[in-house]
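**Student:** Okay, sequence plus prediction incoming.
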Amino acid sequence: MMQYIYRENGDAAGFVRGKYIYLMNGAPVGQLNGTRVHTMSGEYVGELYRDMVVDRNLGNRGNIGNPGNPGNVGSPGNPGNRGSISIGYRDVFNKLGR
């Protein structure tokens, strides 16, 4: 089953496949180290929490380095909007596109 990542407004922003995070068009934008989310270059962005990439105010968890490009995996299809949700943490998915 595909794990989608959502924005605060409920729209699907991307998905997880293995240890990578992809945009909905299949382009890789991030990597996972447990629940920690990093850019493809390794910079810490935030935490994966309740299917969102959020700033949980944990400080900077460092740089894990560039793993190389896993390639475009294609679009998995859009699951639709799950509804707006506020979990008390700031949505930082946009930091993956830097």
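**Tutor:** Here it is on my side, so go on. Numbers count the residues shown, from 1 in each chain.

**Student:** From here on, just use CA atoms for contacts and neighbour counts.
**Tutor:** OK.

**Student:** Just give the nearest non-adjacent residue to Ser86, would you?
**Tutor:** Once flanking residues are discounted, Ser86 sits nearest to Glu8: 6.4 Å by CA to CA, 6 or more residues apart in numbering.

**Student:** Quick check: that neighbour touching Phe93?
**Tutor:** No: using CA atoms under 8 Å as the test, Glu8 is too far from Phe93 to be in contact (9.6 Å).

**Student:** The two - which one has more neighbours?
**Tutor:** Neighbours were counted for Glu8 and for Phe93 using other CA atoms under 10 Å; Phe93 has more, 24 against 21.

**Student:** ok, and here's another one to check against it:
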Amino acid sequence: MTDYIYNSHGSAVGFIRGKYIHDISGNAIGQINGTHVHKLAGSYVGELHKDMVVNKHLGNYGNIGHPGNPGNPGSPGNPGNRRAVNYGYPDVFDELLK
């Protein structure tokens, strides 16, 4: 089963495979260290909260380094939209794409 990541509008924008976050096309764009989400290059972005990447204003957990590119596992398909959700934290998934 694929663990999808959604944006605040309810659109599936990525998925988790192992300790990596991929965009919906399968390109590796981030890594997960516990609940901390980092860009693939290592810089801290935010927290994984339920099925979103959000800014919980916890500070900066630094740079964990670039682990190398895990490759592209391919697109798992798009599960479609769900309802918009607001967990009280800003959605920062797009920071992984910069």
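**Tutor:** Now that the structure is in, tell me what you want to look at. What you see is a predicted model; the values in this text were computed from it and never measured.

**Student:** number of nearby residues for Asp94 of structure 2?
**Tutor:** With other CA under 10 Å as criterion, Asp94 of structure 2 counts 11.

**Student:** Also Asn86 of structure 2?
**Tutor:** With other CA under 10 Å as criterion, Asn86 of structure 2 counts 13.

**Student:** what does Glu95 of structure 2 align to in structure 1?
**Tutor:** The equivalent of Glu95 of structure 2 in structure 1 is Lys95 (alignment by TM-score structural alignment).

**Student:** Report the secondary structure state of its match.
**Tutor:** Secondary structure, DSSP: H, G, I helix; E, B strand; the rest coil: Lys95 of structure 1 is helix.

**Student:** Return the residues in contact with it.
**Tutor:** By CA atoms under 8 Å, 6 or more residues apart in numbering, the contact set of Lys95 of structure 1 is Thr39, Val45.

**Student:** same check, this time on Ala28 of structure 2
**Tutor:** Going by CA under 8 Å, 6+ apart, Ala28 of structure 2 touches Tyr20, Ile21, His22, Leu40, Asn69, Pro70, Gly71, Asn72.

**Student:** Contacts for the helix or strand that contains Phe15 of structure 2, please.
**Tutor:** With secondary structure defined by DSSP states H and E, Phe15 of structure 2 is part of strand 12-17. With contacts defined as CA under 8 Å, 6+ apart, strand 12-17 of structure 2 is touched by 2-7, 21-26, 78-81.

**Student:** Okay then, goodbye and thanks.
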